[in-house]
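Q: whatever this is, show me its structure:
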Amino acid sequence: MTDLRVVVDGHELTATWTGENTETREAITDALPLEGDAARWGDELYFRTEIDVPAEDAQAEVPVGTIAYWPQGNAVCLFWGPTPASRGDEPRAASPVNVVAQVEDVSTLSAVDGGATIRIEHA
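A: The predicted structure is shown next:
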């Protein structure tokens, strides 16, 4: 079942909530729709939000397709490949993030530049 619709510069993606970090997920759900101009950091896009929740079960290394909240930067992040902090091909955040959702297909994201507009909304 699809929970979220994620639009990145016209590329429409779908995502499902994970069972992790329920406080963060609730804060994001309450703030939907979220939209922002993203910065690109390797194969990660992130944009700042008004959401302010602490680290829950935060982790630095995340699976491909992860949507996470970065407590240190009050930002929502989308990972699809290695970042400058990676030790190989795995996505790795600059500092631990709260994983909240998983994008089903990230194949279109490699063509996206920094400055992309991201919108996350209920599916």
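
Q: going by C-alpha atoms from here, please, whenever you check contacts or count neighbours.
A: Will do.

Q: helices or strands up against the longest strand seen in the chain?
A: Counting by DSSP state E, the longest strand found in the chain is strand 92-103. For strand 92-103, the packing partners by 3 or more Cα pairs under 8 Å, 6 or more residues apart in numbering; DSSP states H and E come out as strand 11-17, helix 22-31, strand 59-61, strand 66-70.

Q: please provide the structure for the following sequence as well, for comparison with the first:
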Amino acid sequence: MRIRILWPAGQATATLRATPTAEELWRALPLRSSVSTWGDEVYFETPVSVEREDDAQQVVEPGTVAFWTDGDSLALPFGPTPISRGGECRLASPCNILGVLDGDAQVLRTARSGDPITVERA
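A: Now for the predicted structure:
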């Protein structure tokens, strides 16, 4: 499963793994939301609501596509957040891991809080 994420100043593509949460997200596409930022993380609400999976992680690599079950949101970290230790990408709480962005995750730096964002099948 491949997705495209678009906002006014940029776009990214990602490859999703075959997980229950990724499949729920896939069924909900296309979706539109509004960007929020938290340190070097872009996140936004989705119409998807799922339980935390057994392999959920809180510390991830830049460019990870994660689903924050506490907020029904996609979380796209590209660097440290306010609770990171050092340069790690530490999410607010353990998140379901859906996949990884293709290419350089730093493209997310161009997304601003309040920007419209769209996720669609690629």
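
Q: follow-up on the earlier one: tell me the angle of the helix or strand just after the longest strand of structure 1 relative to strand 11-17?
A: Later in the chain than strand 92-103 of structure 1, the nearest helix or strand by DSSP states H and E is strand 117-122. In terms of direction (axes from the mean of the first three to the mean of the last three Cα atoms, to 10 degrees), strand 117-122 of structure 1 departs from strand 11-17 by 40 degrees.

Q: contacting residues around the spatially closest residue to residue 100 of structure 2 that is not a sequence neighbour?
A: Distance criterion Cα to Cα, 6 or more residues apart in numbering; nearest residue to residue 100 of structure 2, sequence neighbours excluded, is residue 64 at 4.5 Å. Under the criterion of Cα atoms under 8 Å, 6 or more residues apart in numbering, the neighbours of residue 64 of structure 2 are 76-78, 97-101.

Q: in stretch 96-112 of structure 1, which residues are buried?
A: 96-103, 106, 109, 112 (16 or more other Cα atoms under 10 Å).

Q: what does stretch 82-99 of structure 1 give?
A: Buried residues in stretch 82-99 of structure 1, counted by 16+ other Cα under 10 Å: 82-83, 85-86, 90-93, 96-99.

Q: onto which residues of structure 2 does that stretch map?
A: Using TM-score structural alignment, stretch 82-99 of structure 1 lines up with residues 80-97 of structure 2.

Q: before we move on, what about stretch 27-39 of structure 1?
A: Counting by TM-score structural alignment, stretch 27-39 of structure 1 corresponds to 24-36 in structure 2.
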